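Engineer: the following block contains a protein sequence and its predicted model.
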Amino acid sequence: QECQIAGILGGDQGVKPAEANLFGGAGMGPGAYANGKPDIIFQGRAYEIVFKPMPQMVDGQIKTLTETVWQCYDMRTGEVFWEQTAGIATRGFGPFPTVFYAPTEIEYAGIANPGGGGDPQQSAEVFLIMVYGGRLIKWRPMTGEMAANVSIAPVSSGTYYRNGYCLSVQTLENGEHRLLNWTTFGSADGLASRVVSNITFPWSSIPDTTDYNVGIASQQTTVSEGGAYVGLTIRAASLTTGQLLWEKTFTDVTQYSTNTNNADHGKIAVLTEQGTIKAWNLADGSEAWTSDPMEYPWDEPGFGAYYVGSAYGKLIRPAYSGIYAYNWNDGSLAWKYESPAEFPYETPYIDEDGNTMYSWNIGGTIADGKLYIYNTEHSATVPITRGWKMHCIDIATGEQVWSVMIAGGASKHLSDVGPVADGYLTMAGSDGFMYVFGKGQSETTVTAPDVAVPVGTTMTIKGTVLDMSPAQPGTPCVSVDSVAAQMENIHHQMPLEGIHGDREIQGVEVLLTAIGADGSCIDLGTTVTNGYYGTFTFAWTPETEGTYDIVASFAGDASYGSSAASTGVVVGPATAAGGTIEPEHPIISTEVAIVIAVVAVAAIGAVAFLALRKRK
């Protein structure tokens, strides 16, 4: 769906290079965020802040003005269920988003009531919630109705670290910090009745580098001398006792950015300017491991995205020439994923062997054992580099699952890869459109002769298998290996045969079955559709008379859901053997034959008479 005016379809955002703050890190919009993709997905419904032209009364006149609305729409089709005006909670600037009064989290409020026989009767209430601006606000997901709007004073916000629970830091007048663990369940006004624990804490906020599984938070501070980075101080504190566990300063390492550090698996991992990742144990500060340096020339100084991800036992680092995955247990390199450029010298970025590579400089989304991430560069210039793609990478192996030449717009701070849920992935594209990737809806048709076919005679069965997804309805379903080329052609006008002219579009397999009136089934076989048109043709020679249902079935695959269709055909008696067939009665009588002969003679005479007149 269209997010904003963005120039030619398949091109870049409609902005001058000097004004391309979008590519400087602001993403599709200022941020519960208007960023060209949903903030929450729940039961197939996406919730998103959008800017929408709407008629408004101004000085007695109706004018069309841009209104900020909170929309709920079908994740698969884009159909809008409802929308309402969204107010501004705080206004941001640059890459820092404006926050709107709209939910950012989901709360599952479960209730167990004892029933007969000791079996509990489970019921649950679900709310979309926002913790911000000194308020806890709840909305009902199906209608958008506000269910609660209560104060959480004296704190203004909180970290929603698990379902129904937040952590907030309160700073007292004497400068003491208190770590409050409180629940979002219920509708009580005020924070006092919600607090589960209240302990002294060493810091004024909860760091992003907090491992909630082991209950330890970590701070990292760069040590500077004369404007130069010369060391690193790391601290760790317990979330359960509030005790400062340890603090150590290291003079042999400097960090790349606090945004590229990650706490997980009981460790704090720091990306260094020396091109390594160093990890310390959160419990006592002892060094756990140091990775090998990343590759020269672009990755060795740590250059790349302001992001390090963690999932499935891997630490994920998008550096400039490729994406590195390290094992959390020992820091060994599990794999490196690269995106070779379509042509030599297409970009200035190369790997260790001098091969031209597409760059990386943004975070991704990890779900279902896969990393979803797109190519970009730091503060990308306009027009953006051709050939950049969205990639789906297997976290376990580092192998590509798929890629398509549709990239996001943001290039520095905020990734344009959105939530993944219910089998669908969202992304705000660099062309001003939001894309939803996932299984498309298919439609199968089948036809057979409308007249009876003699037994033993070959008949033609025809049909189609078409993609009915709202993004490209009525287009051919194509094989898994051809989907990327199909999508690039439809949405970015790339040649179907690919940039190198070496791709051929293949269709999908269709199973044909004949079902007799007695319920008997005949497996007619399979055929493959034409990848360019979505059509198929199949020849069948029936061996038995009768009425049949011809069923065409497309089983579906990783790209499309299944579909089927049927038609009927009658198989009649065989045609009689060849030979002279004498009619039972004369076709015409003798009298009629005489009349026809006389008319013929008269006609010949008239023609001859006219010919003689012309000679005279």
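Structural biologist: That came through fine.
Engineer: from now on I want contacts and neighbour counts done on CA atoms only, so please keep to that.
Structural biologist: Noted.
Engineer: touching, residue 219 and residue 238? I think so.
Structural biologist: No. Here residue 219 lies out of contact with residue 238, judged by CA atoms under 8 Å, at a distance of 11.9 Å.
Engineer: so what's residue 401 up against?
Structural biologist: Contact analysis of residue 401 by CA atoms under 8 Å, 6 or more residues apart in numbering lists 391-394.
Engineer: second structure for comparison follows:
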Amino acid sequence: MNKLKNKIIVLAAIVILTLSSFVAVLPFAFAQPGTTWPSFPVLSVIPDEAGVGQEVLLSYGITRQTAWPQAGWTGITVSVTAPDGSTETLGPFMTDTTGLGGAVFVPTMAGTYKFVCNFPAQEVEVAVAGLEVGTTVSASHTPEIELVVKEGTQRNFFPDTPLPDEYWVRPIDAQNREWYSVSGSWLDTTYIQASYNRYAPYNDAPDTGHILWEMVQDVGGLAGGDRGWHSFEDGDAYEGKWGNPMVIAGTLIGRRFVRGTTTTYAVNVRTGEMMWEKVLGEDQGLELAPSFGQVFYWSTMNNHGCYAYLWATQGSTWHAFDPLTGRWEYSMTNVPGGSRVHGPNGEIMLYDIDIGDGTISIWNSTAAYYDMRLAELGDDNPLQEYQAGRWRPIGMTFDAGNGTQVQKSFPSNLIGSVEVVIPQDKVIGSNMEWAGGAAVQNPQIWAVDLRPGREGQLLWNKAWPLPDAGVHYDFAGSHPFSVEHDLFIITGKETRKHYAISMSTGNQLWATNAFEPYNNAYSNVYFQYWGQSVCYEDILITAGFGGVATAYNLADGSMRWQYEAGNEYGEFLFGNDWSIPCGFTSDGKGYFFHTEHSAIDPKPRGAPAICIDLDNGGEVWRIDGLRLGTRWGGQPIIADSVILGFSTYDNTIVALGKGPSDLTVTTPQVVGKGQPVQVSGTVMDASPGTKDAEAMLRFPNGVPVMSDGDMSEWMLYVYKQRPKPDNAMGVTVKIEAVGPDMSYMNLGTTTSDVNGNYGFSFNPEKEGTYTIIATFEGSGAFYGSSETTYVTVGGVSSGTPIEPEEPLAGFLTTEVIIVLAVVIAAIVGVGAYWMLKKK
């Protein structure tokens, strides 16, 4: 019986294995061409409750995917029945390769909407998941899906993340979406000066001159000894030590050593930490200098996100590096020339406008790679678009010729050169060349369309009537323009007047009439660094060598305000006011920094850095002696809400911004009832610069926090070793308590002193343990900080002496001793008796 059973098992196993081998060689496709296969449609309404006028997402499709290059299922519609019984059909829609797609629907009335997804029959074009080419996927529809719509807001959105109220660092968690507004980059000084018109959005621009950290760029400062008043050289003229700085996603990129071997370094803007320093391109046998930065967004089938690059150009070859590590990423050859701007997603665009040939070409950095990959993969490759869409240029060197997206012609009768390029809008040009400042004879201005599909179309070409003879007219150094107000500015060098021209028509709109200093004639149109005229919101701001900043209304050219940068001690030899070109505008404020061609030595003392309220011209803060700037020495920049600048006073980089604070609080552990409690502590600056070895030697107990009003002088004392300011004020500290019965008490406020200490006392009324809370709520210079401590209030006054216990010897009288001796003797005698008895 067992033998028979075993034989049956063996035969069964053979049959199973044989069948398995047959199955293994059968084709995977179960549906043959010409057959019909059922479809299983899906539809979701997200959310399923909403308010009138609020968007909802319709997710439609079927459960079966397609295979590339069949991009998805087509012809899908969604039938909608409104609460009033009316109907409409949405679509036709297409899915992606997952078999799903999405559309937005906005309900217009309260009640219940009903939706049905309709999938039309269609054939499989590329074999997928068991379905051969030619298989028909049958038509189908979903059951009704309901959406309940009510009056008013019904949808519940993910709560916003508040902007930082504490010191913040990178990386920024991607869920803190709102923080984009305080974390802008400074990618390219030349571009920001021109195409961005020195406007630096996406910053919580500093409200004081508080210093976060300082870094030595090169040997600098007073030489000392028998060199007397003379300081170390600062590089200028022509060899500035901090040329073309940039910040890419929180990383400051700078250069050292303009002569000999040049190194590039990266510093964390928020911490002051040196991240790397190297000869850029050394691994490729090159010695490169940083040219500009890039942060762009890439979104394709399976790849969505931003990429950051540090670019170093060498003729028509561009090299991309990782700003975080300095690693080489990829290179492009044969990059064309042209005006460099940034596109809507951060792509680099080159507008090559050849006036002589009457041609315009537009090159795109992302298309250079994408189109190169498309051509490399070939049109017959079913995965062509899929593979090209994956951003993987790392380690490659390729020809950038595929990046040219537009090549068109325009009228060849234009003269002059390009002045302003506004991406995907227009280019403005003229024949008003610098020519050493020669008087303009027959000014001609023109505009050419750059809007997609209209590139190269002439918008207008007009002669501009000269307001005055013998004057040099030109676009000011920063090429001021305003898209919102449809104008750009031309400036008269000698007259110091400014003229608004319509970008739409070329007609003059207005001219200024306010007096500007004579010295402005030397800077109005000469160099972006000295003669900035910038448009910000609804005003034109002019400033420069004359030392006076002036704001004009863009509506009519009338003067709104003027600010004079007084030179109290006459240190600046070329005027009664310090020259103050506008470095940049941000967050409703303008930042002006003294700049020279090349610093005289001994250097003029007290060169100002000034922040002005652009609404009314009021001074927000001013530091006299923070930095002395030069034409080639690198202009101050702002990124991640931090101002960065180079000073020839000591050849250092200084970072200004709102810093962290550190508060401590102490009390006695125990006090008696009725006794006052002394609350004391410190409020200290916790910025990165206060942790440097030099600062810790001078301030072993920490750098005290000072009031905003005293911040400028205090920073000069802390970082520039200037005299300690008299009567400097600390900050307000709020003292609160929670009593033993959990009752809240606002005890009051006190002010910290010049050493950072504060004190406060109060009289607790109840016994028990109190929680003491000390808080510095923050200021323009500092984020706030808080700390707690505990004190116990006892039932006996700490001033009442407690009687000590009597020592034991005081109770051992003679009688007691005799009794104890008798007892001990009796115990010993009894013990001896029993021992003898046992023997």
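Structural biologist: Received, thanks. Quantities reported herein were computed from a predicted structural model and do not represent experimental measurements.
Engineer: apart from its neighbours in sequence, what residue is nearest the counterpart of residue 675 of the second structure in the first structure?
Structural biologist: Under the alignment (TM-score structural alignment), residue 675 of the second structure pairs with residue 457 in the first structure. Nearest residue to residue 457 of the first structure, sequence neighbours excluded (CA to CA, 6 or more residues apart in numbering): residue 541, at 5.5 Å.
Engineer: in stretch 409-422 of the second structure, what's buried?
Structural biologist: Counting neighbours by 16 or more other CA atoms under 10 Å, one finds that the buried residues in stretch 409-422 of the second structure are 409-410, 414-422.
Engineer: tell me the counterpart of residue 289 of the first structure in the second structure.
Structural biologist: Counting by TM-score structural alignment, the partner of residue 289 of the first structure is residue 510.
Engineer: A helix includes that match, no?
Structural biologist: No. Membership of residue 510 of the second structure in a helix is not supported by DSSP: H, G, I helix; E, B strand; the rest coil, which gives strand.
Engineer: now do the SS call for residue 837 of the second structure.
Structural biologist: Put simply, residue 837 of the second structure is helix when judged by three-state DSSP.
Engineer: just give me the match in the second structure for the residue nearest to residue 457 of the first structure.
Structural biologist: By TM-score structural alignment, residue 541 of the first structure lines up with residue 763.
Engineer: any idea how far its match lies from residue 252 of the second structure?
Structural biologist: Separation of residue 763 of the second structure from residue 252 of the second structure (CA to CA, to the nearest Å) stands at 52 Å.
Engineer: show me which of the two is the more surrounded one.
Structural biologist: residue 252 (25 against 12; other CA atoms under 10 Å).
Engineer: alignment lookup: that one to the first structure.
Structural biologist: Checking TM-score structural alignment: residue 252 of the second structure goes with residue 46.
Engineer: so what's its match up against?
Structural biologist: 38-40, 71-75.
Engineer: same thing with residue 365 of the second structure?
Structural biologist: 347-349, 400, 403.
Engineer: which of those also appear as contacts in the first structure?
Structural biologist: Here is what carries over to the first structure from those, by both residues aligned by TM-score structural alignment, their matches' CA atoms under 8 Å: 347-349, 403.
Engineer: and for residue 605 of the second structure, the neighbour number?
Structural biologist: 16.
Engineer: go ahead and confirm residue 702 of the second structure touches residue 682.
Structural biologist: No. In this structure, residue 702 of the second structure is not within contact of residue 682 by CA under 8 Å, at 9.5 Å.
Engineer: whichever residue in the second structure pairs up with residue 102 of the first structure - how many residues pack around it?
Structural biologist: In the second structure, the residue equivalent to residue 102 of the first structure is residue 290, according to TM-score structural alignment. A count of neighbours around residue 290 of the second structure, defined by other CA under 10 Å, yields 23.
Engineer: now do the contacts for the closest residue to residue 290 of the second structure other than its chain neighbours.
Structural biologist: In space, residue 290 of the second structure comes closest to residue 312 once its chain neighbours are excluded; the distance is 4.6 Å by CA to CA, 6+ apart. For residue 312 of the second structure, the contact set (CA under 8 Å, 6+ apart) comprises 288-292, 318-321.
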